[in-house]
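**Q** coordinates only, sequence not included:
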């Protein structure tokens, strides 16, 4: 599933309402994991969905908007369920009407998320906290498999894919400390990962989810609008490599492929990224290409500077490496313009490097 949006929120809240109404006559003072009762957990679901919607409509960029929502005192299970349905509908509508490229504050990992990210987080809140309540009240809460699979791709790209004999739902429960999987240690601390968006002049470098990378590798658009209709071949190849790392369970978020998107019109003009995380010496290799109609505008140079600067904010990175073929003079110029210097050849390639000051 390439995109998380209003349809997925609607599907998730329909699942939540059905599960919770099946247990509405039970004791909602029971603990739903941690210190929260079932009713308090339902209050949290409704509150966070409203907060996500308002972050987007308010275009909050520096922090959380200074307000809170809560169920009225004395609200029972049916009222709480109704509130969840209402706030999920609010988030669904906001997600559908938020322009592409708009981002609002969320603390992890990079201080912001777009509408698709808030949709993914909303679906995750619905699925997981519905499970918490249902588990406490002894009713089944397994959601449709595509929803759990989409959550894993969008927010948990660091989690190894579902093992043989498992399901996306059991993997999501394991990834969030709610279940066990064979041959995997129990998870005690976890965080989700919204894709990065790195500013670069007229461009934004948008990290691709594993689902988007797979689609690009198979000839799709990755959910993007491309100048000229399609990405260059190098972006498809790099996307395939990123997805293969995800399947192998060795993908590290941030160290894969980014689409270069013009912020003025939300059109993708190229791809750039890493061949993997830093090696044992702290070196990370970069690669890049642009669609032919976008060349000659300085896009790749500006983007490479921004991506390199981001990489060097990580203490484990000591240097960056770019390899080009001898005849690719344009790529060589991009590297040197971005501050890279010529290194000894790595036959059959020319090598360029940038070291931490």
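**A** Structure received. Keep in mind that what you see is a predicted model, and the values were worked out from it rather than measured.
**Q** C-alpha from now on. contacts and neighbour counts both.
**A** Noted.
**Q** In the stretch 101-250 of the chain, what residue spans correspond to helices?
**A** 115-137, 145-155, 168-175, 210-217, 233-248 (DSSP state H, counting those that start in this stretch).
**Q** Quick check: residue 300 is in a helix.
**A** Yes - according to DSSP: H, G, I helix; E, B strand; the rest coil, residue 300 belongs to a helix.
**Q** Verify the contact between it and residue 288 for me.
**A** Yes - Residue 300 lies in contact with residue 288 (CA atoms under 8 Å); the separation is 7.4 Å.
**Q** quick one: which of these two has more around it?
**A** Set side by side, residue 300 and residue 288 show more neighbours around residue 300, with 29 against 25, by other CA atoms under 10 Å.
**Q** Pull up the gap between the spatially closest residue to that one that is not a sequence neighbour and residue 178, please.
**A** Of all residues not flanking residue 300 in the chain, residue 334 sits nearest, at 6.5 Å (CA to CA, 6 or more residues apart in numbering). Relative to residue 178, residue 334 is positioned 47 Å away (CA to CA, to the nearest Å).
**Q** Who has more neighbours out of these two?
**A** Higher neighbour count among residue 334 and residue 178: residue 334, with 20 against 17, using other CA under 10 Å.
**Q** for the helix or strand that that one is a member of, packing partners?
**A** Secondary structure from DSSP states H and E places residue 334 in helix 329-337. Judged by 3 or more CA pairs under 8 Å, 6 or more residues apart in numbering; DSSP states H and E, the packing partners of helix 329-337 are helix 299-311, strand 319-324, strand 349-355.
**Q** this is the comparison structure:
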């Protein structure tokens, strides 16, 4: 899994234009685009319209809705002109992605109301790859994009989808455009940008599989860390996230988050869930901070916000923490974040039935 950027947008658009240019002399309005209800002309306009909309929403920092404008072709524009428009709008999105600072977000409907620069890049690439496939299929043209682009789209936008041995067939299957042995056909699908949760002086930024892989391998995950690198617990949690993704059991909203300080964009630590809610609607949270960020209330703000986010859901009724007996600082964080020490009986049950290690204290916060 590799980073995703404006160069990838440019590469995706170039593959689209190269694949479709041999058919510019045909009547695209008369040819259905693969399995879509649109014809090839309408589909190409849709691609260009999405590219420029993504560029505008990212560059303009749209907050609550798409900017109210759309793409209109000039009278008499032919297919060659339309491909030029796709190229130009792709260049606009690539430029917006390259120039956007880390962490900046713009409006996008699904699923959490916003996307960052990597999200907009991935969405633009997905639109280009998938709809080029649709148009090429309708026009009887061969098309297969660079495998790295399909892999990036899966890792950045489909964290809930188990990666397959070949990225492009997996992406086609995940979007209802193909079959994969051993997997049921997909009839409804959505991509997923990462979740961000405001938490006072920090923002909890959801970690995607591509970022988790980099963190687990010793990288910075694209974050500017206060002490130069995350603490060991964050790297370990990132490794577990990658394993869950590869096994097809990752639930992105119950994954790992990086604490990003609002005032300067520095990453201070990691926080996240040990997994999705169990059969009794319980989730467990773990967290750590780099040493320079400790003792300043950041962990309390992050823990309180994440617990409240979880408890606002219908599938969570109890949030738990396990803390070492001698870790007084973390025990105080739990107290300030609204957690209470479990009873002796609750701790005994956690040890005997839930596998909690000895030497740990159990803290609870209920809905």
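**A** Okay, I see it. Everything numeric in this text was worked out from a predicted model, so none of it was measured.
**Q** before we move on, the earlier item: contacting residues for the residue nearest to residue 300 of the first structure?
**A** 300-301, 304 (CA atoms under 8 Å, 6 or more residues apart in numbering).
**Q** try it again with 10 Å
**A** 288, 298-305, 340 (CA atoms under 10 Å, 6 or more residues apart in numbering).
**Q** Next: residue 219 of the first structure.
**A** Taking CA under 10 Å, 6+ apart as the contact definition, residue 219 of the first structure lies against 230-231, 233, 236.
**Q** Now flag whichever of the residues you listed is closest to residue 37 of the first structure.
**A** Taking CA to CA as the measure, residue 236 is the one of those closest to residue 37 of the first structure, at 47.9 Å.
**Q** Tell me, how many residues neighbour the aligned partner of residue 71 of the first structure in the second structure?
**A** Matched to the second structure by TM-score structural alignment, residue 71 of the first structure sits across from residue 73. As a burial measure, residue 73 of the second structure scores 11 neighbours (other CA under 10 Å).
**Q** The alignment partner in the second structure of residue 135 of the first structure and residue 23 of the second structure, how far apart?
**A** Here residue 135 of the first structure is matched to residue 137 in the second structure, going by TM-score structural alignment. The gap separating residue 137 of the second structure from residue 23 of the second structure is 12 Å, by CA to CA.
**Q** and those two? which has more neighbours close in?
**A** Taking other CA under 10 Å, residue 137 of the second structure and residue 23 do not tie; residue 137 has more neighbours (18 against 15).
**Q** dump the residue contacts of the residue lying closest to residue 177 of the first structure once chain neighbours are set aside.
**A** Distances taken as CA to CA, 6+ apart put residue 187 closest to residue 177 of the first structure, at 4.7 Å, once the chain neighbours are dropped. By CA under 10 Å, 6+ apart, the contact list for residue 187 of the first structure reads 173-181.
**Q** Most neighbours among the residues you listed, please name it.
**A** The contacts of residue 187 of the first structure, ranked by neighbours (other CA under 10 Å): first place residue 175, 24 neighbours.
**Q** so how far is residue 181 of the first structure from that one?
**A** 9 Å.
**Q** For the helices of the stretch 101-250 of the first structure, give me a markdown table that also has distance to residue 35 of the first structure.
**A** Output for the helices of the stretch 101-250 of the first structure, formatted as a markdown table (distance: least, CA to CA, whole Å):
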| stretch | distance to residue 35 of the first structure |
| --- | --- |
| helix 115-137 | 12 |
| helix 145-155 | 25 |
| helix 168-175 | 19 |
| helix 210-217 | 35 |
| helix 233-248 | 35 |
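**Q** Look at residue 184 of the second structure and say how many residues are nearby.
**A** For residue 184 of the second structure, using other CA under 10 Å, the count is 9.
**Q** What's the match for it in the first structure?
**A** Residue 184 of the second structure maps onto residue 185 in the first structure, by TM-score structural alignment.
**Q** need the contact list for that match.
**A** Going by CA under 10 Å, 6+ apart, the list of residues near residue 185 of the first structure reads residue 174.
**Q** And for residue 331 of the first structure?
**A** By CA under 10 Å, 6+ apart, the contact set of residue 331 of the first structure is 287-289, 300-301, 322-325, 337.
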